[in-house]
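Peer 1: Sequence first, then the predicted structure:
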Amino acid sequence: MAAANYFYALGRRKSATARVRLSNGKGNITVNAKPAAEYLADSKYFMHELMRPFTALEMENAKYDISVVVSGGGHNGQVEAIRLGIAKALALMNQDLKGTLRRADLLGRDPREKERKKFGLKGARKQRQFTKR
């Protein structure tokens, strides 16, 4: 594979970061050098989430090889980071697809993150029990 034959995008969600490479190929999806089904423990929900950018564009049978390196976070955060990376790579590949992906709400990053623990409190917001007397 030549160096300029792929589209690179970065997707993030919570503390997960996914680096996605999209190229023409046979339709193989690898996540951290494993087949996606194996990495995601054959979860139908996670595989469906990965394919959402393609289903939104009605390109389910499109033959693209997707290579992903993902780190941090849990399973759900990683899958949503990968999904965002795939959508961004598709938008880079063809600017005409950007509007469709945006309308399907696939190009926006979900800003919700874990709130940090504050000093003097038990957690981010939980306080010690109040005693009146």
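Peer 2: Thanks, I have it. Remember, it's a predicted structure, so these values are computed and weren't measured experimentally.
Peer 1: make it CA atoms for all contacts and neighbour counts henceforth
Peer 2: Will do.
Peer 1: tell me the centre residue of the protein?
Peer 2: By Cα atoms, centre = their mean, the chain has its centre lying nearest to residue 81, at 2.0 Å.
Peer 1: Next up, a structure to set beside the first:
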Amino acid sequence: MLTSYHQKVIYSGTGRRKTSIARVNLIPGSGKLIINGLPGESYLQFSPNYLRISCSPINILGLGKEYDVYVNTKGGGLTGQADAIRLGLARALCNINSNNRIMLKSEGLLRRDARSKERKKYGLRKARKAPQYSKR
């Protein structure tokens, strides 16, 4: 989706993973990552793994210093949110240039991870864990 905001072009994309949802906006700038109003490093608890996962689409294309990334994310934990940010960022980069899609698709960054928690069934302790069997 393309929106003009005070003569600045905004590219947006939405990513989902488990129960996490991330709305990502790309604005031409200097390469800042802002998540829910906080610097990205601070929000992701200075974890190099979460930062690498979140920024992988923009780093693969070599656009790390060309766009500011503003993210609004909710739900789930940090792992799900980092994966949701990655998908939203990849989708936003596809809106910028259709040639980006080829590179991102070959890296598998445009695939939504559909795995989510299985529902609990009655008579069981969790989705599949049964109470201990007693013979006598």
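Peer 2: Looks like it arrived, so ask away. Not measured: the values here are computed from a predicted model.
Peer 1: Report the TM-score for the pair.
Peer 2: The TM-score (TM-score structural alignment, normalised by the length of the first structure) is 0.91; 132 aligned residues with a Cα RMSD of 1.6 Å.
Peer 1: Trace the residue nearest to the centre of the first structure over to the second structure, please.
Peer 2: Using TM-score structural alignment, the partner of residue 81 of the first structure in the second structure is residue 84.
Peer 1: now swap in residue 18 of the first structure and tell me
Peer 2: Aligned partner of residue 18 of the first structure by TM-score structural alignment: residue 22.
Peer 1: element containing its match?
Peer 2: Using DSSP states H and E, residue 22 of the second structure falls within strand 20-28.
Peer 1: now swap in residue 9 of the first structure and tell me
Peer 2: When elements are defined using DSSP H and E, residue 9 of the first structure is found to belong to strand 6-13.
Peer 1: Hey, what's the angle from that strand to strand 16-24? Just curious.
Peer 2: Counting by axes from the mean of the first three to the mean of the last three Cα atoms, to 10 degrees, strand 6-13 of the first structure points 160 degrees away from the direction of strand 16-24.
Peer 1: so where do the helices sit in the first structure?
Peer 2: 36-39, 44-56, 75-93, 98-103 (DSSP state H).
Peer 1: Looking at those helices, which is nearest to residue 118 of the first structure?
Peer 2: helix 75-93 (23.9 Å; Cα to Cα).
Peer 1: one step back: burial count for the match of residue 18 of the first structure?
Peer 2: When counting by other Cα atoms under 10 Å, one arrives at 27 neighbours for residue 22 of the second structure.
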